[in-house]
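Q: Okay, here's the prediction I keep looking at, along with the sequence it came from:
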Amino acid sequence: MYQADTGRYEQMVYNRVGDSGLKLSAIGLGFWNNFGSVDALAKQKKIVHQAFDLGITYFDLANNYGPEPGSAEENFGRLMASDLRPYRDELIIASKAGYAMWPGPYGNWGSRKSIIASADQSLKRTGLDYFDIFYSHRPDPETNVEETALALDQLVRAGKALYVGLSNYSATQTATMAKIFKDLHTPYIIHQPRYNLFNRQAENGLFDELRRERKGAVTFSSLSQGLLTDKYLNGIAADSRAKKATVPFLGVNQVEQTLTTVKRLNAVAEHRGQSLAQMALAWNLRQPAVACVLVGASRPEQLVNNVAALEHLDFSEADLQAIDQILDEQPAIDWDVR
């Protein structure tokens, strides 16, 4: 039987989410990749154990995570039943609805029908009574935003979620939803945007909106699918993520377009006494609104390295200027290759 490390809270940093009463571990574990039906459960167990032993308490799921869709939640449910159940009240477990999950017109987007049905399915797969946070995974262009907001509010009132959040919403869309939540007295506290050194769109109004409304953020793709690590500094290995045609968002083309920039950023990280991944995570956490950065992991050792980023979160003005100059000189990247 798994016994968590008794020193698990000694090195982790916990940040308050906006002006809510909730704190998140500064590093969170994302289940988008490496936790599906194609991944060995024994390997997943080692990663999750290592995460919690390091003080990582925020576990981020979604209905469609896998592959196959739904299998990440099913596997998490198995781990919850076998190992983590005694620690349920120490964990912040989140899931989402909004991407295609089942056939027909109701298995996608943000209608009340889709949101409620998806949350019920996710609770069943995970074996949980409630989620700590439930997100609308993306805005629905064909559904009135009030309907999506009311569906999330209903989950809270039904005891299926403690807090609600948004993901992939623009600053304007976020402001509109925030007003509705405020009128409903819904505990909306958090936004989950894509944010990293190569993708800074959240700086164009979203972080300002979150600070204005005193909400928090948890960032995903914090290491740009592995680009912001030492994985590709010496070439593209045959078994790397970039070589897998089934993995979205990252391919050989993007690695080749960013290799010079990555090497220059790595030099800055070395000067700071950090790995590139550690610097990239610390850089995200420099944003006042960011309470947590999500990381994925294919090995427990990666989490140990990532958590070490918390030992050096400060940036000198010279560090930030050097990073900005390197990024300013990076040519436009063609992300949409598949």
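A: Everything's here; your move.

Q: From here on, just use CA atoms for contacts and neighbour counts.
A: Fine.

Q: C-terminal to the one helix or strand Val262 maps to, what's the next element?
A: Element membership of Val262 [criterion: DSSP states H and E] is helix 252-272. Tracing the chain C-terminally past helix 252-272 and defining elements by DSSP H and E, one meets helix 276-285 next.

Q: Would you mind pulling up the elements that the very next helix or strand once past that following helix packs against?
A: Downstream of helix 276-285, the next assigned helix or strand under DSSP H and E is strand 290-295. With contacts defined as 3 or more CA pairs under 8 Å, 6 or more residues apart in numbering; DSSP states H and E, the packing partners of strand 290-295 are strand 14-16, strand 23-25, strand 27-30, strand 216-219, helix 276-285.

Q: What helices and strands are in contact with the third one?
A: The contact analysis (3+ CA pairs under 8 Å, 6+ apart) places strand 27-30 against strand 58-60, strand 290-295.

Q: what's the distance between it and the middle of its chain?
A: 6 Å (CA atoms, centre = their mean, to the nearest Å).

Q: before we go on, here's another structure to hold up against the first:
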Amino acid sequence: MYQASPQRYARMQYNRVGNSGLRLSAIGLGLWNNFGDYDDFATQRAMIRQAFDLGITYFDLANNYGPEPGSAERNFGRIFAEDLRPYRDELVIASKAGYKMWPGPYGDWGSRKSIIASADQSLQRTGLDYFDIFYSHRPDPNTAPEETAGALDQLVRSGKALYIGLSNYSGPQTAAMLAIFKQLHTPVVIHQPRYNLFNRQVETTLFPTLAKAQLGAVSFSSLSQGLLTDKYLKGIRADSRASKATIPFLSANQVAQTLTTVEKLNALARQRGQSLAQMALAWNLRQPVVATALIGASRPEQIVANVQALNHLDFTAAELAQIEQILAAQPQIDWDAR
């Protein structure tokens, strides 16, 4: 029977989410990839155990994570039931609704019908009584924001979620939703944007909105799907994400276009006594609004290595200037193109 490490809180950092009372582990584990039905279950269990043993308390799901859609929630639910149930009050478990999940007009986007049904399905798959955070995964251009916000508010009032979050909303879209949540007195506390050294638009378009509203952020794609590691410096392996056409946000062409930049960033990370991945995570966490940097993993050793980013979070002014110089020389890339 699994027993969590008694030292799990010794080194992890916990950051307050905006002006709420909630604190999240500075590193969170995302289950977007490698936790589906086609992935080894024993490895999934080992990664989740390793994460919690290192003090990671934030676990990030969505209804459509897999593949197949829903399988990441089912697999997490099995691990939760067998290993983590005694520790439920030590965990922050999040899920989302908004991307395509089931056939027909109600399995997508942000209507009240879709949001409530999706949350109910996610609770069933995970075996949870409630989610700590439930997100609207993306804005719905064909549904009034009042309807989406009202559905999310209903989840809190019915005991199915403690807090509400937004993901992939722009600064203006976020501000509009926050105005509605304020009227409803909904506990919205967090936004989850894609943010990393290569994807920085939110620094000017979203982060000021979050800071003004005193909300926190949790960054996804913190390592740019593996680009911000040293894994592609020796070429693209057949089993890597960049070789798989089904993985969004990453292609062999993008690897080639960023190789020079990654080599320079990797050299700077080595000068700091870190891996490139550790430096990239530390760089995300330098932002005051970022409470958590999400990581993905395919084996427990990656989680151990990434958590070591917390050993060196500070940057000198010269290091930050050097990073800016390196990034300034990087050609523009269409990150949504395959």
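A: Ah, there it is. Because the structure is a prediction, the values reported are computed rather than measured.

Q: re the thing from before, would you format the helices and strands packed on strand 290-295 of structure 1 as a markdown table with mean neighbour count and distance to Ser170 of structure 1 included?
A: A markdown table is the format used below for these (neighbours: other CA atoms under 10 Å; distance: least, CA to CA, whole Å):
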| stretch | mean neighbour count | distance to Ser170 of structure 1 |
| --- | --- | --- |
| strand 14-16 | 18 | 23 |
| strand 23-25 | 22 | 23 |
| strand 27-30 | 26 | 22 |
| strand 216-219 | 27 | 13 |
| helix 276-285 | 25 | 18 |
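
Q: can you list these in CSV and add distance to Ala151 of structure 1?
A: Shown next, in CSV, are these (distance: least, CA to CA, whole Å):
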stretch, distance to Ala151 of structure 1
strand 14-16, 26
strand 23-25, 24
strand 27-30, 24
strand 216-219, 21
helix 276-285, 31
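
Q: Run through the helices of structure 2 in chain order.
A: 41-53, 71-79, 112-126, 145-157, 171-184, 202-205, 207-213, 252-271, 276-285, 300-307, 317-328 (DSSP state H).

Q: list the helices and strands the helix holding Val262 of structure 1 packs on?
A: Helices and strands touching helix 252-272 of structure 1, by 3+ CA pairs under 8 Å, 6+ apart, are helix 276-285, helix 317-328.

Q: Check the mean deviation of the shortest one from structure 2.
A: Meaning helix 276-285 of structure 1. Taken against structure 2, helix 276-285 of structure 1 registers an average deviation of 0.2 Å after superposition, with mean CA distance after the TM-score superposition for structure 1.

Q: Check the longest one too.
A: Mean deviation of helix 317-328 of structure 1 from its aligned counterpart in structure 2 after superposition (mean CA distance after the TM-score superposition for structure 1): 0.5 Å.

Q: if we look at that helix, which residues are touching it?
A: With contact meaning CA atoms under 8 Å, 6 or more residues apart in numbering, helix 317-328 of structure 1 is reached by Leu197, Phe198, Thr261, Arg264, Leu265, Val268.

Q: Closest to Ala81 of structure 1 out of the residues you listed?
A: Leu197 (37.4 Å; CA to CA).

Q: How about the contacts made by that closest one?
A: Leu197 of structure 1 neighbours (CA under 8 Å, 6+ apart): Ser224, Ala280, Trp283, Asn284, Leu327.

Q: hang on, the second one packs against Leu227?
A: No - using CA atoms under 8 Å, Ala280 of structure 1 and Leu227 do not qualify as a contacting pair, with a distance of 10.3 Å.

Q: Can you name the residues that contact Asp239 of structure 2?
A: By CA under 8 Å, 6+ apart, Asp239 of structure 2 has no neighbours at all.

Q: residue in structure 1 matching it?
A: Asp239 of structure 2 maps onto Asp239 in structure 1, with residues paired by TM-score structural alignment.

Q: before we move on, back to that, to Ala178 of structure 1, which of the helices and strands packed on strand 290-295 of structure 1 lies closest?
A: Closest among these, using CA to CA: strand 216-219, at 12.3 Å.

Q: Quick check: the closest one compared with structure 2, mean distance?
A: Its aligned residues in structure 2 lie a mean 0.3 Å from strand 216-219 of structure 1 after superposition (mean CA distance after the TM-score superposition for structure 1).

Q: quick one: that strand aligns where in structure 2?
A: So strand 216-219 of structure 1 sits over residues 216-219 in structure 2, by TM-score structural alignment.

Q: With the flanking residues excluded, which residue is spatially nearest to Asp83 of structure 1?
A: Tyr2 (5.5 Å; CA to CA, 6 or more residues apart in numbering).

Q: ok, the one you found touching Arg85?
A: No - counting by CA under 8 Å, Tyr2 of structure 1 does not reach Arg85; the two are 10.3 Å apart.

Q: Who has more neighbours out of the two?
A: The neighbour comparison of Tyr2 of structure 1 against Arg85 (other CA atoms under 10 Å) goes to Arg85, with 14 against 10.

Q: so how far is stretch 189-207 of structure 2 from its chain's centroid?
A: For stretch 189-207 of structure 2, the distance to the chain centre is 12 Å (CA atoms, centre = their mean).

Q: for stretch 199-218 of structure 2, same thing?
A: Using CA atoms, centre = their mean, the offset of stretch 199-218 of structure 2 from its chain centre is 15 Å.

Q: how far does that stretch stretch from start to finish?
A: Taking CA to CA, to the nearest Å, the first and last residues of stretch 199-218 of structure 2 lie 14 Å apart.

Q: Same check on stretch 276-292 of structure 1?
A: 18 Å.

Q: Compare the helices and strands packed on helix 252-272 of structure 1 and give me the one nearest Tyr130 of structure 1.
A: Closest to Tyr130 of structure 1 of those is helix 276-285 (CA to CA; 28.1 Å).

Q: what's next to that closest one, contact-wise?
A: Applying CA under 8 Å, 6+ apart, the set of residues contacting helix 276-285 of structure 1 is 26, 195-197, 219, 222-223, 228-230, 265-266, 269-270, 290-293, 305-310, 312-315.

Q: Give the PyMOL command for selecting the buried subset of the residues you listed.
A: Burial among the contacts of helix 276-285 of structure 1 is assessed by 16 or more other CA atoms under 10 Å; the matching PyMOL selection reads:
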select buried, resi 26+195+196+197+219+222+223+228+229+265+266+269+290+291+292+293+306+307+308+309+310
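
Q: Just flag the most distant two among the contacts of helix 317-328 of structure 1.
A: The span of the contacts of helix 317-328 of structure 1, defined through CA to CA, is set by Phe198 and Val268 at 15.5 Å.

Q: Make sure Asp129 of structure 2 is actually in contact with Lys160.
A: Yes - with contact defined as CA under 8 Å, Asp129 of structure 2 and Lys160 form a contacting pair (6.8 Å).
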